[in-house]
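Colleague: this is the structure alone, sequence omitted:
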């Protein structure tokens, strides 16, 4: 007969009843050995055998370096604590990382000072580290008790697990089921671990008994415990066959989970008093730090031999660190004593940790030792939260500040700390926690600065969650800016810029404020403190208050300042570039600024900022009539969402749908949904998209009806972009006087801006209202000036139509063919169809554009291929898609194989028509 060795392991060291699960874990490791990285999350209830499964399946993996980690509660509020432990055995590969990734890891681990790094930038660093290590020897990163990791490390590991593809590395995690890890580990393949089947459960119980047991009784016990291996092995070791037989005849199930913990409580209480207190010290610290535990035990007057009884009872193992037999044993040791005794132990641990220079752990223990409120302890905990924030640990900062607030006597300081905790929670992406914290704040006890921060935070929460309160965010931020006035000039300026940023998506739906008042407040705040924010405020104030022609110099000055901002400032103010450059009709400067904004976010690992920047770029490309470019950016947004574990298929650019053939009724329904939510800007973009398709299909009356509201009730820089389409719709539907009135406005803007985009669009529009040689002259001017491909295509199209009606068939054919080629290049199929119909009317044979031949590319392969075709290097593509260079190379090789090509030049020719 075998003997009990570990949960679910027989005397031969074989995991009982887990053959399939062991194979699944080993398959992940085997794939990694062959350069196909992957991950697996093992989940199950306490005692189900997760630790045993990991140990058996990953023991000395052939040809691999094993990096093993475990979660500890005492480290759960020390940001990136687990990442730091992961990096240590792989530190020889750190020089292979890009400097910004290396710097992020150093700051996160406390080895260097610097701006707090984004957790996803650290994720890219860890991904690169595993890739570099795997290139020398495959790596298996095995993480037990993942639910006890600090949230930042868990985010990093989830990010890495989702991005492993062509690396010789694997990540295997084990966590307690129901521990709330759904978001952080979303997208990671899961292996649910349930109880053993009847036959292996009986075999395990029988092998674990010191005397024979009736098979029928063993089967009843197996059923009663749900096949939980820990329950089976521990009960077998502690109860006699007679006790088990008697228990099996009752209706009460065997102890599992909480009841199994009660079973261990009885074992703890069987120790002598000194042994129980020592076990409490070890349980209270949780990290297993032998020196800290020993000094705290000595401080409490415990004899050196106090630990021996716990070890002899099989509750702990004393090695380099103190390890509990199972988390339930630790829980029992911690919960068995009364609260007063736990606080006494934490107080001793706090004093020893402080003497050892472990300030954060000392603050944590001091908080646990405090009953009620204590401002001095609250200050220590707040300082620990500040240190977490300096390392980029916003989730930990939120959690620690919440503790600090709970320790703070009622009043302003308590609510100030709650507001700060909510700020950190939103920065970490935990929007519901941020809202819950704000709901606990008593506004009457806040000073002006804290109340302003709270209002600003609520406004950002509305945008983050797409809450209908988005309509009121501009008004809330104006109020916040008023509260900052006279207290913090820099914060006042930033808040007014944020008011513009968050009110802009609502457009006309914004409530509780006037745009003129916002403009006046911007002008006032711009005078208080020089610098880029002041320049931007002056420009936006002019945009809101002055006639367009008078506002252009300030707009131009601000746009040029934006284009030259360093990356760290571009992160703060890049969002302004879309509005400023759109107002100037400067597509080249707008593209430059938006690309610099996105790159700054990418380099900083600020994926929330990058998500916004890519989304704005998608909207920008569709306003230029470039569905292909808009699709590229939407795919990048989706790739980003996949990287951070969000649902990617819900990312929709409604205007793009209109351009790509989605039925009008469906687009209208989606546009209305965005309108109802408060996103008036998205709704306007969708309506303009629908109008463009109506023009392409020669439904001019319908296009006019969709576009004329933008003329009758214009909204600053967004409505005039639709004026060229409105002029075409008005001319073609017999509304010449209306077209001339709109052209007059467009001409004034063109004279003030002088950029190729608006000059070309104006010339094209004027041609529609001209006759004979004058019309031809304006068409030719539009073709000569236009630099936007879709705009150039529209000029060729209209000129070709004019030439055909003038019966100049050869020239018309040339213009229409150029238009068709340009529309094919940008993916504007509706307008290509209009050009093709004109060609067919002249008797020209036409054909659909020749798509890339060969097997279809996956979404990820297509994105890699498009970026490579555009001239991006593997490293640049990797940074764009949050992959390793190995994975990019792997996808490119697959793309080349599928398309039957062998070079990037051929790829460019295939994908850049």
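Modeller: Received, thanks. Because the structure is a prediction, the values reported are computed rather than measured.
Colleague: make it CA atoms for all contacts and neighbour counts henceforth
Modeller: Noted.
Colleague: point to the residue nearest the middle of this structure.
Modeller: Nearest to the geometric centre of the chain sits residue 644, at 4.2 Å (CA atoms, centre = their mean).
Colleague: tell me which element the residue nearest to that one when sequence neighbours are not counted falls in.
Modeller: Residue nearest to residue 644 in three dimensions, not counting chain neighbours: residue 159, with 5.8 Å by CA to CA, 6 or more residues apart in numbering. In this structure, residue 159 sits in helix 151-163 according to DSSP states H and E.
Colleague: do the same with residue 191
Modeller: strand 190-192.
Colleague: then residue 456?
Modeller: helix 448-465.
Colleague: now do that helix: which elements does it pack against?
Modeller: If contacts are counted by 3 or more CA pairs under 8 Å, 6 or more residues apart in numbering; DSSP states H and E, helix 448-465 sits against helix 412-427, helix 431-439, helix 473-484, helix 489-503.
Colleague: now the helices for the stretch 551-700 of the chain?
Modeller: Applying DSSP state H, counting those that start in this stretch to the stretch 551-700 of the chain gives helices spanning 567-573, 576-583, 587-604, 607-623, 627-643, 654-659, 664-677, 680-696, 700-712.
Colleague: neighbouring contacts of the fourth one?
Modeller: By CA atoms under 8 Å, 6 or more residues apart in numbering, the surrounding residues in contact with helix 607-623 are 120, 571, 575, 578, 591, 594, 597-599, 601-602, 627, 629-634, 636-637, 640, 653, 655-656, 685, 689, 721.
Colleague: same question, the first one
Modeller: By CA under 8 Å, 6+ apart, the list of residues contacting helix 567-573 from outside reads 533, 562, 596, 597, 600, 601, 609.
Colleague: quick one on the thing from earlier: so can I have JSON lines of the helices of the stretch 551-700 of the chain showing mean neighbour count and distance to residue 427?
Modeller: Below are these laid out as JSON lines (neighbours: other CA atoms under 10 Å; distance: least, CA to CA, whole Å):
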{"stretch": "helix 567-573", "mean neighbour count": "19", "distance to residue 427": "14"}
{"stretch": "helix 576-583", "mean neighbour count": "23", "distance to residue 427": "20"}
{"stretch": "helix 587-604", "mean neighbour count": "22", "distance to residue 427": "14"}
{"stretch": "helix 607-623", "mean neighbour count": "22", "distance to residue 427": "9"}
{"stretch": "helix 627-643", "mean neighbour count": "23", "distance to residue 427": "16"}
{"stretch": "helix 654-659", "mean neighbour count": "25", "distance to residue 427": "28"}
{"stretch": "helix 664-677", "mean neighbour count": "16", "distance to residue 427": "23"}
{"stretch": "helix 680-696", "mean neighbour count": "24", "distance to residue 427": "25"}
{"stretch": "helix 700-712", "mean neighbour count": "18", "distance to residue 427": "36"}
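Colleague: quick one: closest of these to residue 230.
Modeller: helix 627-643 (36.1 Å; CA to CA).
Colleague: alright, now check it against this:
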């Protein structure tokens, strides 16, 4: 770089002195490169430390010492934090020639967010999968190293996607290295390299190597001590000293170790520059693109000639070459912050004028907003128009950012309220709720009409439900729905439906005015729709009637609703109502509809790329497979859910995993899952979680034959019975445990509740469950008739677990009746079914009963996953066995196809097979259907 001579005879300082010290850090980076280039592995790393500590220098070292690798770089820019996917575009822009090799939905997702095509905003996790696939494709040609500087200033969308990719890297030959000041929540689970100041010897060497003349030993020691070895501070601090101060030890500086001190050093340097050069630097600092042509055009609009760029470069603050690059982000920050508000507005105004409104209308709108001295309706309207385009690329969070800025520049109180409410709704939809309360306060600062006040109430209620699914949400949603009634009947009814679902979730932990009975009473009085009843109307009316009037009252409407699903709905309505439809099928004891709806839900989410819905879709599907006896499939989905939760940060309760652990008889895992779910559900106010933990415990202990513990769990789960349909899984467990413990009053009361639902639904599932429960309390011919009815009814369903349990209970009863031969027949059927499923606890219980009948045959081993395979290898092997391609498996498990292939090679070696077609003979298959 050019030399820089200061007042007072300051010696010439050399700006580039190489990387001093950092031997351990360099060795770690060399190991990362070796793993990527030689071992074919992928690695992620976060280098974090204070400003100026040398993070960028280590990235530069890595870029220069990655032989055979392609290196791409990107960086967060503070002024671009509101522009969705700006940082990602920096990194991936040079790689887009490989887009055509991605699956079409993934390629389209990237084209959309980068503005190469129009279309609905893709799910951010689909974008993450697309970036993972893109990096993997590029790395096929040669290993790829991606460097991301200043991660703390990435826009939120880019930060989320890149963190997602970093967590899912496997065997693609990709290195992804971040530099950040602090470990963000997105990056805190990645391998990290904390960076502190240089040791004293290295700090002295750096300082002395950067000086063109001698330095007094005492001054050197003082500078090293005060900077605490911060390399940037070591290089910048002496620039404010004269030759005499450096060489003779006079006028020692004050401490500048802090980030603020470093910025102050740059600020003083900038303030010493002529006005026109300062203004040019302000323009460069306000432009995040680094485009020298754009900066030059903007400077020209301010009357700054082309010669100013050379003078600005000589100042040692920024370089003006093929890109405009500041010496350090703190230099950019110092330039921008030290400028007067008028100078900053002038810079943004010039950049807006210099930006082509057809090529980059949204960045132009953003500059215009920063240039506005006060409310400006023209600019606010332009931002509002940009919000729609931003939503198409970056989703609701990007839309919310533009609408929030639009609201801030709006003078009309009514229009400002409308834009603030639109911004709040977009941010709630995005799950980015930090600014929502401030936006609602902004909206309420003026006089609201009834519709706007109703929207405020609705958004506050949605905020409560989204953030915790807790006890406050039901009552808030009812309040919002009541306000909407005279304004918008359709929105009011949709809000009542949300309130009912929230009340079902909250259960016993609902706040005042939010119990299922109170919410159902309010929803039942909702104004009638202005059109013939459709599926959404029937779901609302049936759910409300079933909770308020009585279980049977809701059945007809709910059956009609499920019968119209999905033909009577748009794709958007399907996604919004699909979870409610699934739990409605369960609450109606309709296993056929549950099977169809849960499978469709999963397919719909995957097919549309709405991966944010995936945790709920898996939660609906996994128990359906579990009760159908497909424990292998349920296990694959629960493992997938863990991958989804890791990738997305979802905190959904592990209901499927609890049931799986209970059926397998895994007391330790079940206890851990139950304890964690109780703590989480209680904290958030999700009372339904307490019902499901009680069900899982009762199921576990019934399988183990520990009936007193099963009884205690069942009583805890059913202590709150205002929502009868919510108890349909736990009541049969309570009845079996109570009957075994001789607590006939408890068992009879639960049987009566079960009978109320069975009489209303008349499905084989409900009637079979009722028959099995009544048989436990009956004797003689009545008991045998009921057991046979239970076996016959469950044999007509998909519910293999319930069928096996009916055989087990019938066999146990026959043995007590001393009918050993008949008992052995029933118990063997039960044992074989349980064993084929992997339901270990119940299989052991059936085997003990068989031994008691005099059977001496050797017990077969319960089918489990091959011991040599890891959990992830088992997932991949099962999906490959079921016919999924590598890209399809990668999409399911958030892995690149190359990582899938890597694991499959290991699976083949461990199982001693050579092709996918052979997996079927070495992996557990689904249990056979037995309708006997």
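Modeller: Now that the structure is in, tell me what you want to look at. Source: prediction; values computed, not measured.
Colleague: buried residues of the helix holding residue 159 of the first structure, list them for me.
Modeller: Across helix 151-163 of the first structure, burial judged by 16 or more other CA atoms under 10 Å covers 151-163.
Colleague: among those residues, which one lies nearest to residue 402 of the first structure?
Modeller: Of those, the one sitting nearest to residue 402 of the first structure (CA to CA) turns out to be residue 151, at 15.0 Å.
Colleague: doesn't residue 394 make contact with the closest one?
Modeller: No - taking CA atoms under 8 Å as the definition, residue 151 of the first structure is not a contact partner of residue 394, at 9.1 Å.
Colleague: one step back: among the helices of the stretch 551-700 of the first structure, which is nearest residue 839 of the first structure?
Modeller: helix 680-696 (14.5 Å).
Colleague: show me what that closest one is packed up against.
Modeller: helix 607-623, helix 654-659, helix 664-677, helix 700-712, helix 723-732, helix 829-841.
Colleague: in the first structure, what stretch matches stretch 477-484 of the second structure?
Modeller: Using TM-score structural alignment, stretch 477-484 of the second structure lines up with residues 477-484 of the first structure.
Colleague: follow-up on the earlier one: can you give me the angle the helix holding residue 159 of the first structure makes with helix 627-643?
Modeller: With axes from the mean of the first three to the mean of the last three CA atoms, to 10 degrees as the basis, helix 151-163 of the first structure and helix 627-643 are set at 130 degrees to each other.
Colleague: list the contacts for the counterpart of residue 559 of the second structure in the first structure?
Modeller: Under the alignment (TM-score structural alignment), residue 559 of the second structure pairs with residue 556 in the first structure. Residue 556 of the first structure sits next to 580, 584 when contact means CA under 8 Å, 6+ apart.
Colleague: with the one 5 residues further on instead?
Modeller: By CA under 8 Å, 6+ apart, residue 561 of the first structure lies in contact with 532, 535.
Colleague: that one and residue 553 of the first structure, how far apart?
Modeller: Distance, residue 561 of the first structure to residue 553 of the first structure, using CA to CA, to the nearest Å: 12 Å.
Colleague: now residue 176 of the second structure, what's its secondary structure?
Modeller: Three-state assignment for residue 176 of the second structure (DSSP: H, G, I helix; E, B strand; the rest coil): strand.
Colleague: burial count for the alignment partner in the first structure of it?
Modeller: When the first structure is aligned by TM-score structural alignment, residue 176 of the second structure is paired with residue 171. Residue 171 of the first structure is flanked by 26 other residues according to other CA atoms under 10 Å.
Colleague: tell me where the stretch 301-450 of the second structure has helices.
Modeller: 307-314, 329-338, 341-354, 361-371, 377-394, 396-408, 413-430, 436-444, 450-468.
Colleague: most tightly surrounded among those?
Modeller: When those are scored by mean count of other CA atoms under 10 Å, the highest mean neighbour count falls to helix 396-408 (a mean of 27).
Colleague: and the angle for that helix with helix 413-430?
Modeller: 160 degrees.
Colleague: which residues sit against helix 396-408 of the second structure?
Modeller: 82-84, 157, 369, 375, 379-381, 383-384, 386-391, 415-417, 419-420, 422-427, 429-430, 432, 439.
Colleague: go with 7 Å
Modeller: If you take CA atoms under 7 Å, 6 or more residues apart in numbering as the criterion, helix 396-408 of the second structure is touched by 82-84, 380-381, 383-384, 386-388, 390-391, 416, 419-420, 422-424, 426-427, 429-430, 432.
Colleague: what's the burial count for the equivalent of residue 272 of the first structure over in the second structure?
Modeller: Applying TM-score structural alignment, one finds that residue 272 of the first structure aligns to residue 274 in the second structure. Neighbourhood size, residue 274 of the second structure [other CA under 10 Å]: 12.
Colleague: residue 291 of the second structure now?
Modeller: 16.
Colleague: thinking again about what came up before, pretty sure the match of residue 176 of the second structure contacts residue 144?
Modeller: No - here residue 171 of the first structure lies out of contact with residue 144, judged by CA atoms under 7 Å, at a distance of 11.0 Å.
Colleague: and residue 225 of the second structure, what's its match in the first structure?
Modeller: So, by TM-score structural alignment, residue 225 of the second structure is matched to residue 223.
Colleague: how close does stretch 811-823 of the first structure sit to the second structure?
Modeller: Once fitted to the second structure, stretch 811-823 of the first structure is off its aligned match by 2.5 Å on average (mean CA distance after the TM-score superposition for the first structure).
Colleague: so that stretch matches what in the second structure?
Modeller: Against the second structure, stretch 811-823 of the first structure falls on residues 822-834 (TM-score structural alignment).
Colleague: could I get the buried residue list for that stretch?
Modeller: Neighbour-count burial for stretch 822-834 of the second structure, counted by 16+ other CA under 10 Å, picks out 823, 824, 826, 827, 828, 829, 830, 831, 832, 833, 834.
Colleague: try stretch 846-863 of the first structure
Modeller: So for stretch 846-863 of the first structure, counting by 16+ other CA under 10 Å, buried means 857, 861, 862, 863.
Colleague: what's the last one aligned with over in the second structure?
Modeller: Translated: residue 863 of the first structure. Per TM-score structural alignment, residue 863 of the first structure is aligned with residue 875.
Colleague: what's the average distance of the match of stretch 477-484 of the second structure to the second structure?
Modeller: Averaged out, stretch 477-484 of the first structure is 2.3 Å away (mean CA distance after the TM-score superposition for the first structure).
Colleague: what sits against whatever residue of the second structure lines up with residue 299 of the first structure?
Modeller: Residue 299 of the first structure maps onto residue 301 in the second structure, with residues paired by TM-score structural alignment. Residues in contact with residue 301 of the second structure, defined by CA under 7 Å, 6+ apart, are residue 350.
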